[in-house]
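**Student:** Take this sequence and fold it.
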Amino acid sequence: MERTLMRVVMLVPALWVAQPAAAQRPPVTTPAAGTTVTALSHAFDRAAPQPLPLWAPRTVLGFDEVMHGHGRLHVTCTDDPARGRCPRSDTGEGPTGRQSILLEFHEPRSGQRRDIGVSGWMERVEWERSCSDDYWDKSEYPLWTSATRECHIAPAGTAATLQVAATDIGALVAGRWRAELHLDVRGGVGGAVLGRHVFVLEVTVTDTERAAIHLPEHGGSAAPMDLQLQLRAVPPPASVGGEAVLDMCLYDGLGSHSGQLVLVARDRGPDVPGRPRDAFSVWHHAGGRAPHERIDYRLQLLYAGTTIDLHREAHTVLTGIHSAPLRPVLLPGMDQPVHCVPTPLSFITPRVPAAEKRDGRYQGDLTIEMRLPTRRP
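**Tutor:** Predicted structure coming up:
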């Protein structure tokens, strides 16, 4: 189990794919008809994002003798913007280089949506080495153009590259993201659709370095806490006690997809023989260790509508994290929210006779440790 800590201080107050070598041309390739579906799964940690290739470099879309017209193949988006946003018809533009398709990724668990750029470009291929030394036009064309370079013999084929760069996919926060990219392959100038390519993407992102017990009101994982003790004179004898609530949220760095999390609560101070397991303590600031210089409190966690008592040093297992309610929070150092599981923590101080406690300020340390599952979801 991996661990993360929260500290509270209490204060009481189907394509042919290849990278042709120099002077090598691709085999004859007919553009795929109908719908070609490619399912891709990808996983990485945000500390080291990895690129996601859809079409490997120089994936040949079509190649044959010039008369077949595969030298003007181009790729366009469909009329569904959720499946990729780019031109839907031939733009006729020249070799302006690599451009991006905006693709919407969706994280079902949290409901988040994020547009990510899918970078792509095309290269033209000659049947003979008429205007190149290795069959390949060195220019990079946008995917959605039928344009070719000037040469006395037209190109015979088209290859494409399509990928999500590491820097772009690294913008996704932890979770299981899904997206579908639909692209039409067209032939000729302003040509008709020859076939459709559908990419079904599932991307699992982890961010375990940022796993934390987050305290939203304090912007981190440490906070001062006032036990909100109140003196009550009626009914006599006068008593002291109270209740305070700390806004707390558990972020597992896995998009809240963990099956369970384990919490361990402990306070710091001298041993107290006979102290109940559910009791935590604050001590008089003067340093005394007598019973009248100690105030005990209990901890209760509200998780998914259920109240759970925390005991000292005990392993409290929270199951069903993957289906618990979520809330968005902004963690330190991040520019977009993540979703954590709200677990407000109550500090309950049972009433005791005021005469039994020494006047003054009490303080103590409470640490709550969160242990992550070793096995990733």
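**Student:** For the rest of this, base every contact and every neighbour count on C-alpha atoms.
**Tutor:** OK.
**Student:** Relative to Ser258, how far out is the closest residue to Tyr303 other than its chain neighbours?
**Tutor:** Counting by CA to CA, 6 or more residues apart in numbering, Thr343 is the residue found nearest to Tyr303 once chain neighbours are left out, at 5.1 Å. As judged by CA to CA, to the nearest Å, Thr343 and Ser258 stand 15 Å apart.
**Student:** the more surrounded of those two?
**Tutor:** Thr343 (24 against 20; other CA atoms under 10 Å).
**Student:** need the contact list for that one.
**Tutor:** Taking CA atoms under 8 Å, 6 or more residues apart in numbering as the contact definition, Thr343 lies against Asp247, Met248, Cys249, Leu250, Leu301, Leu302, Tyr303, Ala304.
**Student:** Now a ChimeraX select for only the buried ones of those residues.
**Tutor:** Selection of buried members from those for ChimeraX, criterion 16 or more other CA atoms under 10 Å:
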select :248,249,250,301,303,304
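**Student:** number of nearby residues for Tyr362?
**Tutor:** Neighbours of Tyr362 using other CA under 10 Å come to 21.
**Student:** Contact partners for the residue nearest to it when sequence neighbours are not counted?
**Tutor:** Residue nearest to Tyr362 in three dimensions, not counting chain neighbours: His284, with 4.3 Å by CA to CA, 6+ apart. Neighbouring residues of His284 by CA under 8 Å, 6+ apart: Glu293, Arg294, Arg358, Gly360, Arg361, Tyr362, Gln363.
**Student:** Out of the residues you listed, flag the one nearest to Arg327.
**Tutor:** Taking CA to CA as the measure, Arg327 sits nearest to Gln363 out of those, at 31.1 Å.
**Student:** Second chain to compare with the first, below:
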Amino acid sequence: MNSTANHWCDEGFYSKGKALTLWITDDEIAKLPIGGIWQANLKLLQAIEDIVSGEFRNVASWSADITLNLHDINNITIWFPQFKTSTPRVDLQLHTLPTPATPGGTMSGKALLDMCLYDGFNANSSSYQVTLSDGQNISGRDSQDFSVFRDGLPDAARRKRVDYRIQLSYNGQLHTLENNQTLTLSGINQAMIRPVKLPKIPQAVMCVPTPLTFITPTFNQMDKESGSYSGQVRMVFTPSL
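**Tutor:** As a prediction, the model looks like this:
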């Protein structure tokens, strides 16, 4: 309370008022363990002393709801629960299917990667933006294709690369991602969520499940050079807080 003012009320009663200023210091905010929406209720009671009994009795009350939106931007995380890290290694799970009409047989694959997105706001954001890219610009390649390359050396030749696609599941819907194109996920604060324990946060937080499926379409094994193939996918996650 930092000021006073005296005035006459319309009813003819003389009153004294005080302005109330409230704030939260940085030290107190730092005590909140996680980002999210924090709520409190402030109640003030006015009491006067009975001149006969000397006892105080309440004559008025006032209350205010307080909402604090805390954004923990330093802990926004793309989390892969089965790996306990943000940099997993994925096997495309390629399998050979012998076929009489195709020398060497055909190959295809499907791999699942559990992923959960934490926005630093305990899943209270309005939307997320997700962009995946393999960092390659290959002429003639479909916009939905990602690639691994022979011995990890990028080469546009079809014989030296294997193309695959990535699907993202969000709130019961599948989205086929386009390479280096942004996908917007809406309605985050009403989506399915799950608790996870992240390394730098002292208690469990809510994240949004967005598992990925890596799908390698069928190709003839003899059409590719033999050897090991590898590549990278970079993901950019931007919540709208």
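**Student:** quick one: TM-score?
**Tutor:** After superposition, the two chains reach a TM-score (TM-score structural alignment, normalised by the length of the second structure) of 0.78; 222 aligned residues with a CA RMSD of 3.3 Å.
**Student:** Would you mind listing the two of the contacts of Thr343 of the first structure that lie farthest apart?
**Tutor:** Among the contacts of Thr343 of the first structure, Asp247 and Ala304 lie farthest apart (CA to CA), at 14.2 Å.
**Student:** coming back round to it: make CSV out of the contacts of His284 of the first structure and add secondary structure and distance to Asp45 of the first structure.
**Tutor:** Formatted as CSV, those follow (DSSP: H, G, I helix; E, B strand; the rest coil; distance: CA to CA, whole Å):
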residue, secondary structure, distance to Asp45 of the first structure
Glu293, helix, 49
Arg294, strand, 46
Arg358, coil, 52
Gly360, coil, 49
Arg361, coil, 46
Tyr362, strand, 43
Gln363, strand, 40
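**Student:** for those residues, which one is nearest His74 of the first structure?
**Tutor:** Closest to His74 of the first structure, out of all of the contacts of His284 of the first structure and judged by CA to CA, is Gln363, at 70.8 Å.
**Student:** How many neighbouring residues does the closest one have?
**Tutor:** 21.
**Student:** What lines up with it in the second structure?
**Tutor:** Under the alignment defined by TM-score structural alignment, Gln363 of the first structure corresponds to Ser230 in the second structure.
**Student:** Same check on Gly255 of the first structure?
**Tutor:** In the second structure, Gly255 of the first structure lands on Asn122 (TM-score structural alignment).
**Student:** Can you tell me the SS state at that match?
**Tutor:** The local conformation at Asn122 of the second structure, judged by DSSP: H, G, I helix; E, B strand; the rest coil, is coil.
**Student:** Pretty sure it sits against Pro33.
**Tutor:** No - using CA atoms under 8 Å, Asn122 of the second structure is not in contact with Pro33, being 11.3 Å away.
**Student:** Give the residue from those two that has the larger number of neighbours.
**Tutor:** Neighbours were tallied for Asn122 of the second structure and for Pro33 using other CA under 10 Å; the higher tally belongs to Asn122 (23 against 13).
**Student:** Can you tell me how far Leu263 of the first structure is from Gln336 of the first structure?
**Tutor:** Counting by CA to CA - Leu263 of the first structure and Gln336 of the first structure are separated by 26 Å.
**Student:** Looking at those two, which is more packed in?
**Tutor:** Leu263 (20 against 12).
**Student:** Please give the element, helix or strand, for the more buried one.
**Tutor:** strand 260-268 (DSSP states H and E).
**Student:** Would you mind measuring from the match of Gln363 of the first structure to Ile37 of the second structure?
**Tutor:** 42 Å.
**Student:** How about Thr25 of the second structure?
**Tutor:** 17 Å.
**Student:** same thing with Thr210 of the second structure?
**Tutor:** On the measure of CA to CA, Thr210 of the second structure and Ile37 of the second structure end up 22 Å apart.
**Student:** Equivalent analysis for Asn179 of the second structure, please.
**Tutor:** Taking CA to CA, one finds Asn179 of the second structure at 34 Å from Ile37 of the second structure.
**Student:** neighbour-wise, which of the two wins?
**Tutor:** Asn179 (22 against 14).
**Student:** Let me see the contact set for the more buried one.
**Tutor:** Here Asn179 of the second structure is in contact with Thr131, Leu132, Ser133, Asp134, Ser143, Gln144, Asp145, Phe146 (CA under 8 Å, 6+ apart).
**Student:** Swap in 7 Å and give it another go.
**Tutor:** Asn179 of the second structure makes contact with Leu132, Ser133, Ser143, Gln144, Asp145, Phe146 under the criterion CA atoms under 7 Å, 6 or more residues apart in numbering.
**Student:** for Asp134 of the second structure, same thing?
**Tutor:** So Asp134 of the second structure contacts Phe146, Gln232, Val233, Arg234 (CA under 7 Å, 6+ apart).
**Student:** Would you mind giving those as TSV with secondary structure added?
**Tutor:** TSV is the format used below for the contacts of Asp134 of the second structure (three-state DSSP):
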residue	secondary structure
Phe146	strand
Gln232	coil
Val233	coil
Arg234	strand
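**Student:** Can you match these up with the first structure and say which hold?
**Tutor:** On the basis of both residues aligned by TM-score structural alignment, their matches' CA atoms under 7 Å, what survives of the contacts of Asp134 of the second structure in the first structure is Phe146, Gln232, Val233, Arg234.
**Student:** Can I get the buried part of the residues you listed as one ChimeraX selection?
**Tutor:** Per 16+ other CA under 10 Å, the buried members of those correspond to this ChimeraX selection:
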select :146,232
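**Student:** Need the kept ones among the contacts of Asp134 of the second structure in CSV (columns: distance to Asn41 of the second structure).
**Tutor:** Below are these laid out as CSV (distance: CA to CA, whole Å):
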residue, distance to Asn41 of the second structure
Phe146, 52
Gln232, 50
Val233, 47
Arg234, 44
